[in-house]
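In: sharing a model prediction with you, sequence too.
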Amino acid sequence: MRHLILAAMLAAIGSTGYATAATKPGKPAAAPKAPAVIDVKVRDFSGRFMDFYEAASRPMPVVPAAPAQPVPADGKQAAPATPPVPPVPVETEEERRWRFYKLGYDFAPLTGNDASRPLLNNAWPRYAAVVPQIKTGFDGVAAELSNLNENLGARIGVEKPLALRYITYVGLFDGKVWSELDGDRTNIYIPLEVSADTRALPLARILGRLMLDKTAVFGSQPRNLAELLIAEGVYAHILQEVAPGKPLESYLDLSAEQLAKAREARKADLKSIIDKLADGSMVPTYASEQIALTRYAGWQLVESFRKENVSYADLIRQKPTDLVKSCQVEMAKLILRAK
């Protein structure tokens, strides 16, 4: 296993051109503060995987045949001096591979024999084609991660420091990217066996959410419906910009059916939301259809602000009362344009 520790790897991801204390979307930007520092540590499991892979790829040992018993001159088989030793069961290639996996690697999002063993069997023939990229380990994804951090940070205007640990591993071709809090540092698990395009959106989701929660005036808890709409809309638009080429429902984290229903009810939904904005409704607990309504409405609202050159960084820094008023005005325009 190779273990690398890189401190303060990404020290300049901030952007210029956003307001830190604007009271109205579209107001000229104030001078930006110093960009945030991202303190990065790395743990790379590619070497450990390759040790397992190479051991499990070696030819199976050949079990020698039992020697033939000599036949006496008179043709009669002599009784053995000692009882015969029962044959030792021969391990199959799949059994040996699983044994090596459990002993030498055993690192996957899914745990337990029932979950991982059949997936490993299915993944095994596919590893040969991606061994070169696996061998590069973290070094092979460092530029990808640096660019993603820079692109996200520039759009959000990150000012507060972040502490991350990138853990690169070889999975089972399911493209699983996930995170967990480890003290004051967030661990992000990155699969090496899949393509950069497969990793792009899941990685952007995790890093984008971390940066938004650190930067927005409402943090991870929007205090009213306007802030919720802006949070959902900014998040989805940023994901589309840094990981392009996916259908809209992917950025909104909805099913295609949910998005289709939200589009059909667009005008009625916008009217119901603008009424809630006006009466100062707080953020309710949303059922699945209300989640779809809110995310799609937030997407449209932020899209409308962006057409007027309002930055994401400015939108997430508004005072609650100012944001409610601005959202009412912009949503009225959307209702007039809606069919």
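Out: Great, that's in hand. This one's a predicted model, so the numbers in the text were calculated from it and none came from an experiment.
In: from here on, contacts and neighbour counts on C-alpha atoms
Out: Noted.
In: which parts of the protein are helices?
Out: With DSSP state H, the ranges of helices along the chain come out as 46-57, 93-104, 113-135, 142-156, 196-215, 225-242, 248-252, 256-264, 266-278, 288-307, 312-315, 320-337.
In: reformat these as TSV; add distance to L164.
Out: Listed next are these as TSV, based on distance: least, CA to CA, whole Å:
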stretch	distance to L164
helix 46-57	19
helix 93-104	26
helix 113-135	22
helix 142-156	11
helix 196-215	10
helix 225-242	19
helix 248-252	23
helix 256-264	33
helix 266-278	37
helix 288-307	28
helix 312-315	22
helix 320-337	30
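In: got another one to weigh against that:
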Amino acid sequence: MVSIRDVAAHAGVSDKTVSRVANGEPNVSPATKVRVEESIAALGYVPNMGARLVRTNRSGVIGLMTDVVSTTPNSVEIIRGVQDSVSTARQSLLIANTSGAPEIEQRVWRTFREHRIDGVLYATMYHRRIRFAARPDIPTVLVNCSTAEEPDLPSVIPDDYEGGQIAANRALDRGHRKIGFVTLNPQIIAAQLRGKAFVDTMTRRRCQIRSDWIRPGYAGEVGEEILCAFDVARDMLQPTDRPTVLLTGNDEIAMQCLFAAQSLNLRVPDDVEVIGFDDFHMISAQVIPPLTTVALPYYQIGMRAADRLLSILAGDISDMSVERLPCPLVERASG
């Protein structure tokens, strides 16, 4: 087995210098760092993590606990953002999926403690408020969620209210005044925030709000929903007095609205426009016409949350707030 002394001899430096490079510590010149890294690669040296743990009480591992994020295609960008941040900091990432089961979550917390995980990123598939059975005793940053019970627990979430304003203003700026809205499940906080933004924007710009043109695209309880957006959109678009644009809760709903318009021989965007939310590329960039949509910044959320956790681990606890990231408009052909 290659030892730290072997690397030091190969690179012509001290054991301590090799240790500094391996642990990502400062006070090593760029040229020396490159030489040591080349020796590590050439010899296949693997640092002794057990020794590091004894010496520093730090494992060099970040835990990512998810409900179903790690198995959900539209949220994989969260993990990519986390991974890019953690890798830059020369940390490793351990991902645990709980499937939303409290007993599995408690087991994961215990495993993280046993393995001396340095810090935890707690991520959810959709923006929601969570409740812990007990406050985490490991430095933790919430990802795509927040908690009212622990106001000093930092979190990074999308600015759903601003995103809702952007979608409504897009429709109004394009001259629409007959605006329909096929929403997410009303029980979801994102639906509530975007719905409030829609009403506030329409009111501020003195545009009539038709309550019969605001309908959910899902039926049922959260987690057990049935997609009904096709029937809802078709029902809205059939009458002569119909919306000229449909805002939607996500790109899945928007796709169903496109299908509904097509079934009625309505052309998008000529006869009716459709604006999505998410920018889930498997839908938004592939449907015809491609969707104009408001993007959820999943990658940026993951990266920013990991950056904040790494700052906390470095001793910076000056900012423990909820951080909202902007949701940009992605212009394509549907509206």
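Out: Now that the structure is in, tell me what you want to look at. It should be emphasised that the depicted structure is a prediction, and the values quoted were computed from it without experimental measurement.
In: once they're superposed, what TM-score comes out?
Out: Remark: TM-score between the superposed chains equals 0.25 [TM-score structural alignment, normalised by the length of structure 2]; 111 aligned residues with a CA RMSD of 5.0 Å.
In: nearest to A163 of structure 1, of the helices of structure 1?
Out: Shortest distance between A163 of structure 1 and the helices of structure 1, using CA to CA, is found for helix 196-215: 10.2 Å.
In: by contact count, what packs against that closest one?
Out: Contact partners of helix 196-215 of structure 1 among helices and strands, from 3 or more CA pairs under 8 Å, 6 or more residues apart in numbering; DSSP states H and E: helix 142-156, strand 178-182, helix 225-242.
In: what helices and strands are in contact with the last one?
Out: Using 3+ CA pairs under 8 Å, 6+ apart as the contact criterion, the elements in contact with helix 225-242 of structure 1 are helix 142-156, helix 196-215, helix 248-252, helix 266-278, helix 288-307, helix 320-337.
In: pull out the buried positions in it.
Out: 225-240, 242 (16 or more other CA atoms under 10 Å).
In: that one to helix 266-278, inter-axis angle?
Out: Here helix 225-242 of structure 1 points in a direction 130 degrees away from that of helix 266-278 (axes from the mean of the first three to the mean of the last three CA atoms, to 10 degrees).
In: coming back round to it: now the helices and strands packed on helix 225-242 of structure 1 as JSON lines including mean neighbour count and distance to L103 of structure 1?
Out: Listed next are those as JSON lines, based on neighbours: other CA atoms under 10 Å; distance: least, CA to CA, whole Å:
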{"stretch": "helix 142-156", "mean neighbour count": "19", "distance to L103 of structure 1": "29"}
{"stretch": "helix 196-215", "mean neighbour count": "19", "distance to L103 of structure 1": "28"}
{"stretch": "helix 248-252", "mean neighbour count": "20", "distance to L103 of structure 1": "38"}
{"stretch": "helix 266-278", "mean neighbour count": "17", "distance to L103 of structure 1": "55"}
{"stretch": "helix 288-307", "mean neighbour count": "20", "distance to L103 of structure 1": "43"}
{"stretch": "helix 320-337", "mean neighbour count": "16", "distance to L103 of structure 1": "55"}
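In: name the element A96 of structure 2 belongs to?
Out: Using DSSP states H and E, A96 of structure 2 sits in strand 92-97.
In: show me what that strand is packed against.
Out: Judged by 3+ CA pairs under 8 Å, 6+ apart, strand 92-97 of structure 2 is in contact with strand 61-66, helix 76-88.
In: now do it and helix 76-88, the angle between them.
Out: Comparing the axes of strand 92-97 of structure 2 and helix 76-88 via the same axes, to 10 degrees yields an angle of 150 degrees.
In: isn't R165 of structure 1 up against L181?
Out: No: counting by CA atoms under 8 Å, R165 of structure 1 sits too far from L181 to count as a contact (9.8 Å).
In: what touches both of the two?
Out: Common neighbours of R165 of structure 1 and L181, using CA atoms under 8 Å, 6 or more residues apart in numbering, are N187.
In: who has more neighbours, these two?
Out: More neighbours surround R165 than the other of R165 of structure 1 and L181, with 22 against 11 (other CA atoms under 10 Å).
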